[in-house]
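In: sequence unavailable; structure follows:
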């Protein structure tokens, strides 16, 4: 991340952690602004003992693990107690937050530049939870990411990624939703504002599980189990395994 990037998103979460949040963190699309629920999304405990959803993750990941787009370290704090965990995020403020919260190996880095960050066969599993895979921008970008992820993971590795399924999304309710003609594809465009700063626009590509399978077809990964959440099942987590 460039040094002059305002990092409104990361600063707000760090300030929340430190107890000095200056203003709400807003998610914005044009004239529409919604307060982003920081505590709910980033600071609730990840506990497989009490949550079946959390247990689904824990049963499918092993170490060494790379947590991509690790945010405030919610997952890393749990998994580092089970096995080696490396948490990666592009936000300097979020890396600071993770370290302050006790994440042992938190690093600033771009999940779309994995070959620059890690050697081949470094990890046994990977987690990218937060829909950040959509920032690949296209199915070709997803395919390229999966190729790089295959390079830095072992031959029998597993991975979990997530996205919103355009075939189930309520486009009127989702901030920044942009419909697209090809089946199973859409866009989402929005940005974050905090304490007078605005981050650059985020352009997510949304894709259905079938479109994810299409992107994975020319990579070593196979899309296996898909776990849907919410009342409409629009958000999903996908389990990836090496062929």
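Out: Structure received. Since the structure is predicted, the reported quantities are computational estimates derived from the model, not experimental observations. Numbering: from 1, shown residues only.
In: going forward, measure contacts between C-alpha atoms and count neighbours the same way
Out: Fine.
In: give the next helix or strand downstream of the strand ranked longest in the chain.
Out: Ranked by residue count and defined by DSSP state E, the top strand of the chain is strand 153-164. As assigned by DSSP states H and E, the chain's next helix or strand after strand 153-164 is strand 177-179.
In: circling back: mind giving me the packing neighbours of the longest strand of the chain?
Out: When contacts are defined as 3 or more C-alpha pairs under 8 Å, 6 or more residues apart in numbering; DSSP states H and E, strand 153-164 packs onto strand 123-128, strand 202-207, strand 235-242.
In: the structure to be compared is supplied as follows:
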């Protein structure tokens, strides 16, 4: 698959920023990912991300690190942080920006160490792809946790994107799929990804999946737009 995100952040890092990443999904026709947003500092981050970074402790794995903004903040706070991404361009940029420990790998292929904190920000749980993959994904994350470790992740309940009826209910297509499953394509300049699956999880669905897989799930923060931060820990 074309390294769309990597090419975009590399251009920005090298001073060649001329356009943003376009996204096309099964939910809406077109949206954009502003590339400067991927280089934000702590003050520019949403409150949910700020809270997650403040809760991080010990040895940290930043999963889906992108341009390395979260890892850099934690590194500056003297935490032992490793940034992981499956994008060569993102890892190269993270290194250029000063991230000291990086891993180029899909998270499901990585099993080299265990950590006190796993970070999955910017809807990192979306990497599970579909609801049917969630069990294997959570079990793999749990295998990377130390005994008293934590998984910090944010996501959104995208129920608000569906039509609401007079009684306050929502019209969700009865197509056999969980409504948070989305199919995406990303494009940057002449490069375009193959379609890929991404999932947005409502908190109750996440909590039930955690309980079924030996994990405790705690709601830490609820945002203003159906978004939330959750902390997952191993059941005692």
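Out: On my side now, so go ahead. Values in this document were obtained by computation on a predicted structure and should not be read as measured data.
In: returning to what we had before: so where is the longest strand of structure 1 in structure 2?
Out: Residues 145-156 of structure 2 are matched to strand 153-164 of structure 1 when aligned by TM-score structural alignment.
In: so which bits of that stretch are buried?
Out: For stretch 145-156 of structure 2, the neighbour count (16 or more other C-alpha atoms under 10 Å) marks 145-146, 149-156 as buried.
In: now tell me what touches it from outside.
Out: 48-49, 52, 56, 114-126, 141, 200-202, 225-234 (C-alpha atoms under 8 Å, 6 or more residues apart in numbering).
In: filter the residues you listed to the buried ones?
Out: For the contacts of stretch 145-156 of structure 2, buried by 16+ other C-alpha under 10 Å: 48-49, 52, 56, 114-126, 141, 200-202, 227-234.
In: which one in structure 1 is aligned with residue 199 of structure 2?
Out: Under the alignment by TM-score structural alignment, residue 199 of structure 2 pairs with residue 205 in structure 1.
In: look up how far residue 199 of structure 1 lies from its match.
Out: From residue 205 of structure 1 over to residue 199 of structure 1 the distance is 18 Å, taken as C-alpha to C-alpha, to the nearest Å.
In: between these two, who's got more neighbours?
Out: Taking neighbours as other C-alpha atoms under 10 Å, residue 205 of structure 1 and residue 199 compare with residue 205 leading, 25 against 16.
In: that one: what's it in contact with?
Out: Applying C-alpha under 8 Å, 6+ apart to residue 205 of structure 1 gives the contacts 134-138, 185-188.
In: and residue 237 of structure 1, by the same measure?
Out: 129, 160-163, 226-228.
In: do residue 36 of structure 2 as well
Out: residue 12.
In: that's a helix at it, yeah?
Out: Yes. According to DSSP: H, G, I helix; E, B strand; the rest coil, residue 36 of structure 2 belongs to a helix.
In: average distance between the longest helix seen in structure 1 and structure 2?
Out: Counting residues, the longest helix found in structure 1 (DSSP state H) is helix 139-151. Its aligned residues in structure 2 lie a mean 1.8 Å from helix 139-151 of structure 1 after superposition (mean C-alpha distance after the TM-score superposition for structure 1).
In: mind listing what's buried in that helix?
Out: Buried residues in helix 139-151 of structure 1, counted by 16+ other C-alpha under 10 Å: 139, 141-151.
In: would you list those in CSV and tack on distance to residue 28 of structure 1?
Out: Formatted as CSV, those follow (distance: C-alpha to C-alpha, whole Å):
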residue, distance to residue 28 of structure 1
139, 25
141, 25
142, 25
143, 29
144, 29
145, 27
146, 29
147, 32
148, 31
149, 31
150, 34
151, 36
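In: residue 87 of structure 2 pairs with which position in structure 1?
Out: Matched to structure 1 by TM-score structural alignment, residue 87 of structure 2 sits across from residue 91.
In: quick revisit: show me the two of the buried residues of stretch 145-156 of structure 2 that sit farthest apart.
Out: Pairwise distances across these peak at 26.8 Å for 146 and 156 (criterion: C-alpha to C-alpha).
In: quick one: residue 74 of structure 2 is in a helix?
Out: Yes. Per three-state DSSP, residue 74 of structure 2 lies within a helix segment.
In: and it? What does it align with in structure 1?
Out: Using TM-score structural alignment, residue 74 of structure 2 sits opposite residue 79 in structure 1.
In: in this structure that match contacts residue 86, no?
Out: No. Between residue 79 of structure 1 and residue 86 there is no contact, the gap being 9.6 Å when judged by C-alpha atoms under 8 Å.
In: distance check, the closest residue to residue 68 of structure 2 other than its chain neighbours against residue 9 of structure 2.
Out: Closest residue to residue 68 of structure 2 apart from its sequence neighbours, by C-alpha to C-alpha, 6 or more residues apart in numbering: residue 94 at 4.7 Å. Distance of residue 94 of structure 2 to residue 9 of structure 2, computed by C-alpha to C-alpha: 9 Å.
In: figure out which of the helices and strands packed on strand 153-164 of structure 1 is closest to residue 42 of structure 1.
Out: Of all those, it is strand 123-128 that lies closest to residue 42 of structure 1, at 14.1 Å by C-alpha to C-alpha.
In: and that closest one, which stretch of structure 2?
Out: Strand 123-128 of structure 1 corresponds to residues 115-120 in structure 2, going by TM-score structural alignment.
In: so what touches the matching stretch?
Out: Around stretch 115-120 of structure 2, the neighbours that count as contacts under C-alpha under 8 Å, 6+ apart are 52, 56-64, 141, 144-146, 148-154.
In: same question, stretch 85-94 of structure 1
Out: For stretch 85-94 of structure 1, the surrounding residues in contact (C-alpha under 8 Å, 6+ apart) are 1, 7, 10-11, 13-14, 63-73, 76, 79, 95, 103, 105-111.
In: can you pick out the ones from those that are in helices?
Out: The helices, defined by DSSP H, take in 10-11, 13-14, 76, 79, 95 from the contacts of stretch 85-94 of structure 1.
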